[in-house]
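Asker: Turn this into a structure:
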Amino acid sequence: MQKLIYYVANSLHGFITRVHKDINKLIPNMVGITK
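Answerer: Coordinates of the predicted model:
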């Protein structure tokens, strides 16, 4: 059971990190478009 929780938490962390990087790329583009 603990391995499952660890796996899910790890996957979630990787997913959040990827999304965060994408957002960091998107925001400057959006700011550039609106200016």
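Asker: use CA for all of it now, contacts and neighbours both
Answerer: Fine.
Asker: What number of residues are in the vicinity of Tyr7?
Answerer: Residues near Tyr7, counting by other CA atoms under 10 Å, number 12.
Asker: please give me the structure for this one as well, since I'd like to look at both together:
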Amino acid sequence: MKSSNSEEIVVRMRRSSQQSLQFSLSFGSSFAYL
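Answerer: Modelled structure (predicted):
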């Protein structure tokens, strides 16, 4: 149970980190154009 729970947390963290990376990249590119 604990191992599976920790794996879920890791997957969620990875997903959130990927989303934040994409957002920062898009924001940085749009800001650079400005």
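Asker: Superposing both, give me the TM-score.
Answerer: TM-score of the superposed chains, computed with TM-score structural alignment, normalised by the length of the second structure, equals 0.82; 33 aligned residues with a CA RMSD of 0.7 Å.
Asker: The host helix or strand of Ser16 of the second structure: how far from the chain's middle?
Answerer: Assigned by DSSP states H and E, Ser16 of the second structure falls within helix 2-33. Chain-centre distance of helix 2-33 of the second structure: 0 Å, with CA atoms, centre = their mean, to the nearest Å.
Asker: in it, what's buried?
Answerer: For helix 2-33 of the second structure, a neighbour-count test (16 or more other CA atoms under 10 Å) marks nothing as buried.
Asker: Which strands and helices lie in contact with it?
Answerer: Counting contacts by 3 or more CA pairs under 8 Å, 6 or more residues apart in numbering; DSSP states H and E, helix 2-33 of the second structure packs against no other helix or strand.
Asker: Quick check, central residue of the second structure?
Answerer: By CA atoms, centre = their mean, the mean C-alpha position of the second structure lies nearest to Ser17, the distance being 1.9 Å.
Asker: how far away is that residue from Tyr33 of the second structure?
Answerer: Going from Ser17 of the second structure to Tyr33 of the second structure by CA to CA, to the nearest Å gives 24 Å.
Asker: what does Gln18 of the second structure give?
Answerer: Gln18 of the second structure is 23 Å from Tyr33 of the second structure, by CA to CA.
Asker: likewise Val11 of the second structure?
Answerer: For Val11 of the second structure relative to Tyr33 of the second structure (CA to CA), the value is 33 Å.
Asker: Same question for Ser26 of the second structure.
Answerer: Ser26 of the second structure sits 11 Å away from Tyr33 of the second structure, going by CA to CA.
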